[in-house]
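In: Have a look; sequence and predicted model below, questions after that.
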Amino acid sequence: MNAAYLTPAITLFNEDGTLDLASQERLFNNLIDQGVDGILVEGSSSEFFAMPMNQRREMAKFAIEKIDHRVKLIIGTSHMVADEIISFSNFCLDAGADAVMILPPYYFHFGPSALLQYYDRLAEQIHGDIYIYNFPDNTGYTIPPETVLALAKMHPNIVGMKDTVPGMDHTRELIKVVKSQIPQFEIYSGFDDNFAHNVLSGGNGCIGALSNVVPEICAAWVRAFRENDLAGIARGQQTIDHLMDLYAIRSPFLPVIKEACRLRGIAATSAGTFPMPSATVEDDARILELLNREGVQ
């Protein structure tokens, strides 16, 4: 059974707020070496919302150069100004990114007709593949499956969607409504523990942040699906279910994911953008307890 696990890569910073490109390259190489199927940079795990545009372009250019088509590269180009999205998206695509991913407008809630108009305008002016990003916990509303289907029919360059919802209700409807008419449309879950349910329902897999920390476990889970290894699939589900506790150590969870990467020797620091809190000694103890419990060194 086909399946894919993509990593929404964290952005690694020095303590002074500049990009830690040495650690970032180490992260990319580790993800690829461990077998993930693709990398998303400047998604919701990246702190894009607190990065100036010149830094976002620097990160995008660096990712394109270092990943170098070894795996699929998607770049998140979300912004509150549509013209900035179009400009940044075309910059990334022209430089060699495989696709871009775009959130709907946030702060205000928009209905189906406004969302249709929004993505229609973007898709007309962006000359490459686009993934829609549905994240209702952060935007305040969800994108209806019927709207996604209408957009995919209007624009062949709208090729897929990341659906970051806790359960599978909305994702299941997306699969039923959209993939029944456009089978090649890609639908990914945004929470790691929904990976198996997504694939078994006819989706394409997951874009989950735990793969920053344990890409070897996520890649093994994908292999179990491809080899029809039921015991391996169950083992992957149970391990990820336990590791989901990493998300609950603190809110927002990003400092914990970064600190876990530091503890595993991938990142030099777990520094983030202001006002993102820093991980604590108590966080370290809980992270190590969770990783050790699952045999992760």
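Out: Noted; the coordinates are in hand.
In: all contacts plus neighbour counts: C-alpha atoms, from now on.
Out: OK.
In: all helices of this structure, in order?
Out: Applying DSSP state H to the chain gives helices spanning 21-34, 53-67, 82-95, 112-125, 136-139, 145-154, 169-174, 195-200, 215-226, 230-243, 254-263, 281-293.
In: Adding mean neighbour count and distance to F185, write these out as CSV.
Out: Shown next, in CSV, are the helices of the chain (neighbours: other CA atoms under 10 Å; distance: least, CA to CA, whole Å):
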stretch, mean neighbour count, distance to F185
helix 21-34, 18, 24
helix 53-67, 17, 24
helix 82-95, 18, 20
helix 112-125, 15, 15
helix 136-139, 14, 21
helix 145-154, 18, 8
helix 169-174, 18, 10
helix 195-200, 21, 14
helix 215-226, 22, 19
helix 230-243, 16, 24
helix 254-263, 23, 29
helix 281-293, 14, 35
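In: dropping in the other structure now:
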Amino acid sequence: MAAVFRGIIPPVCTILDEDGNLDRKGMGQLIDFLIETGVNGLLFLGSSGEFSQMSVQERKEVAAFATDYVHQRVPVIIGTGSTNTREAIELSRHAEQVGADGILVVNPYYWPLSEKNLLQHYGDIVESVSIPVLLYNFPGLTGQDLTPDFVLQLVDRYPNIAGIKETTDEAGHIREMIIKVKGKFPNFSVFSGYDDHLLNTLFLGGDGSIASSVNFAPEISLGIYQAFQNGEMETALKLHQRLAYLPLLYKLDSPFVNVVKEAIALRGIDVSTYVLPPARPLDPLKKEELKKILQKAGVLSSS
């Protein structure tokens, strides 16, 4: 089994200038902020990183810059998923070449594949690299669920599949993934993708979360994780109740990357909130709603 990932790993937003180019200074500011808060790793080019709006060259530029800038301070995972197997292999090999510690691979999100073809798709990618691979299950966007039985087949075949990000609102799905896959392979990491599933994932035996709110409110998820590890369940519960407000943010717009970037800026991190189309700037009225939600969660003061 490949190296173990665990804890709180934000899917880092890609900071861009007003022309849509990588803003290296702003990106560095966000990376430094997150590392200083004590996160357990950084994921680049996940959904919050706007990978789906980027060219292959743009994705490679972000991967190379981020890996170099982090400079082994924390583990780096690069999202390399694509609807195109050849492209996913190219991006995965590039991530390994620039020094990433692992890759995150979402399943193709146009064609619903037969099980045989989906197994082959993942097999081709996994066999193209030697670094650990995390699967990314987001059936709400891909249209195809990675079931625990399917994942178990993959992990049985490929020892460098190190875990999964479960972006599903079904606690039962996460539970079954932990029981069936982690039960057989204890080092297989199971992360919640939705913020408010962190605590129940930990209680079920999972390993942490890879959730967008960590970009702007890392202290909440990190606090839950640390409190759980220390057996301080009352503290974990209070933080969980604060965290429960944050998924309301994702209903403000779609794609919600603009919301996350505005929340980062509201936290006082002076970065550009530019997003790549088809995402657009957040409406001023929605910004006010965003502030109210952050205040309810205790991320911003109400003064």
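Out: Arrived safely, thanks for sending. Bear in mind the structure is a predicted one, so any value in this text is a computation, not a measurement.
In: related to what we said a few turns ago, tell me which of the helices of the first structure lies nearest to V41 of the first structure.
Out: V41 of the first structure sits nearest to helix 53-67 of all the helices of the first structure, at 7.3 Å, using CA to CA.
In: Can you check which part of the second structure the closest one sits on?
Out: Using TM-score structural alignment, helix 53-67 of the first structure lines up with residues 56-70 of the second structure.
In: Contacts for that stretch next, please.
Out: Identification of contacts with stretch 56-70 of the second structure by CA atoms under 8 Å, 6 or more residues apart in numbering yields 14, 22, 24, 28, 31, 44-45, 51, 76, 78, 87, 91, 94-95, 98-100.
In: whereabouts in the second structure does stretch 136-145 of the first structure align?
Out: With TM-score structural alignment as the criterion, stretch 136-145 of the first structure aligns to 139-148.
In: what does the matching stretch contact?
Out: 107-110, 112, 137-138, 167-168, 173, 176-177, 180-181.
In: D137 of the first structure and E294 of the first structure, how far apart?
Out: Distance of D137 of the first structure to E294 of the first structure, given as CA to CA, to the nearest Å: 29 Å.
In: Apologies, that question was intended for T164 of the first structure.
Out: Distance of T164 of the first structure to E294 of the first structure, computed by CA to CA: 25 Å.
In: ok, these two, which is more surrounded?
Out: Neighbour count, other CA atoms under 10 Å: between T164 of the first structure and E294, T164 has more, with 25 against 14.
In: Which position in the second structure pairs with that one?
Out: Matched to the second structure by TM-score structural alignment, T164 of the first structure sits across from T167.
In: Quick check, that match in contact with L135.
Out: No: counting by CA atoms under 8 Å, L135 is not a contact partner of T167 of the second structure; they are 10.7 Å apart.
In: And G38 of the first structure, what's its match in the second structure?
Out: Counting by TM-score structural alignment, the partner of G38 of the first structure is G41.
In: Actually, L254 of the first structure.
Out: So, by TM-score structural alignment, L254 of the first structure is matched to V257.
In: Leaving out sequence neighbours, find the closest residue to its match.
Out: S48 (5.6 Å; CA to CA, 6 or more residues apart in numbering).
In: The one you found touches G79, doesn't it?
Out: No: using CA under 8 Å, S48 of the second structure is not in contact with G79; the gap is 10.5 Å.
In: out of these two, which sits in the more crowded spot?
Out: Here S48 of the second structure and G79 are set side by side on neighbour count (other CA under 10 Å), and the busier one is G79, at 28 against 24.
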